[in-house]
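Q: Quick one: sequence and predicted model below, then my questions.
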Amino acid sequence: MGAAIIDGGRLLAAQRAEPPELAGGWEFPGGKVDPGESDEQALVRECREELGVEIGVGDRIGGDWPLTGDWIMRLWTARLVKGEPRALEHLQLRWLAAGEVYDVAWLPADRPVVAAVAPYLG
């Protein structure tokens, strides 16, 4: 699952550090759901681990977005509750205004999701 973290009309994008075949590509922060977690609980945990922030989970965007193989991504809007995002597991982070959302090289699976997030940026 992933978080479309929006603050002040800007979207947070994260540049992957690994695995090598995905390194350098941009994505929405997030990750896998552990056993016993809801998607929303996992999203809060992942943002704490990856970015060092606490988030509030908002609206779900779309349905199940297909990834490679049998994997899917589920995406929610999110807002910062506490902390300033830091690249703890990514190469870098970047805040993107509405007119800048395509200025980074999104991973192929994330590209269609960006279009669905854009209306939330105002």
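A: Structure's in. What do you need? Note that the coordinates shown come from a computational prediction; the quantities given were computed from them, not determined experimentally.
Q: C-alpha from now on. contacts and neighbour counts both.
A: Will do.
Q: Spell out the residue ranges of the strands in the chain.
A: Per DSSP state E, the chain carries strands over the ranges 2-7, 10-16, 26-27, 54-66, 72-82, 90-97.
Q: Highest mean neighbour count out of these?
A: strand 26-27 (a mean of 26; mean count of other CA atoms under 10 Å).
Q: what does it rub up against?
A: Identification of contacts with strand 26-27 by CA atoms under 8 Å, 6 or more residues apart in numbering yields Ala13, Ala14, Gln15, Arg16, Val104, Ala105, Trp106, Leu107, Asp110.
Q: what sits against the first one?
A: When contacts are counted by CA under 8 Å, 6+ apart, Ala13 is found next to Trp26, Glu27, Phe28, Pro29, Leu93, Arg94, Trp95, Leu96.
Q: Put this next to the previous one:
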Amino acid sequence: MRISTAGVVLRGEKVLVALRKPGTSIGESWEFPGGKVKRGERPVEALQREFREELGIGVEVGTLIFEGRFSNRGQDYLLHAYNVELESEEFRLKEHQKVQWIDLTALQSLPMADSDRQILTFLLAS
């Protein structure tokens, strides 16, 4: 089973999410930034790499806050979501149209991949 990571950046009742560019399997969906763990990589390292590659910023990865499972294109994944602190907010977007701070409740009405919706459900219940 492959591992996928997600970073949760909270500010009060708002969370940082990114809107995917069109043309991918989850295009034009909001997500918690992150991605797949590569061979030989630890989940924390993957999350740091993904923030650098996709958003152009460094992050400090905190505690693991959520674990879930999902499938995408016939592949099963274990999802690890971590608390994350940004080192900067000077985003350089590569995979996303935009990033935004959104109230957790308002995020419920926006399109999200099932994996990210699992994290949102957990955050709302916490």
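A: Great, that's in hand. Keep in mind that this is a model prediction, so the values were computed, not measured.
Q: farthest pair in the contacts of Ala13 of structure 1?
A: Taking CA to CA as the measure, the contacts of Ala13 of structure 1 span a maximum distance of 13.8 Å, between Pro29 and Leu96.
Q: circling back: same list (the contacts of strand 26-27 of structure 1) but as CSV, adding distance to Asp70 of structure 1.
A: Formatted as CSV, these follow (distance: CA to CA, whole Å):
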residue, distance to Asp70 of structure 1
Ala13, 24
Ala14, 23
Gln15, 23
Arg16, 21
Val104, 26
Ala105, 23
Trp106, 20
Leu107, 17
Asp110, 16
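Q: What is the nearest of the residues you listed to Val81 of structure 1?
A: Ala13 (17.5 Å).
Q: What lines up with that closest one in structure 2?
A: By TM-score structural alignment, Ala13 of structure 1 lines up with Val17 in structure 2.
Q: try Val44 of structure 1
A: Match for Val44 of structure 1 (TM-score structural alignment): Gln48.
Q: How about Ile72 of structure 1?
A: Checking with TM-score structural alignment, Ile72 of structure 1 has Leu78 as its match.
Q: about what we covered before: now the match of Ala13 of structure 1: how far from Asp76 of structure 2?
A: 23 Å (CA to CA, to the nearest Å).
Q: what's the answer for Asp116 of structure 2, then?
A: Relative to Asp76 of structure 2, and taking CA to CA, Asp116 of structure 2 is found at 15 Å.
Q: what about Leu51 of structure 1, how many neighbours?
A: 21 (other CA atoms under 10 Å).
Q: who has more neighbours, Asp116 and Asp76 of structure 2?
A: Asp116 (22 against 14).
Q: give the contact list for that one.
A: Glu31, Phe32.
Q: so what corresponds to it in structure 1?
A: For Asp116 of structure 2, the residue aligned by TM-score structural alignment is Asp110.
Q: what about its match, distance to Pro29 of structure 1?
A: Counting by CA to CA - Asp110 of structure 1 and Pro29 of structure 1 are separated by 11 Å.
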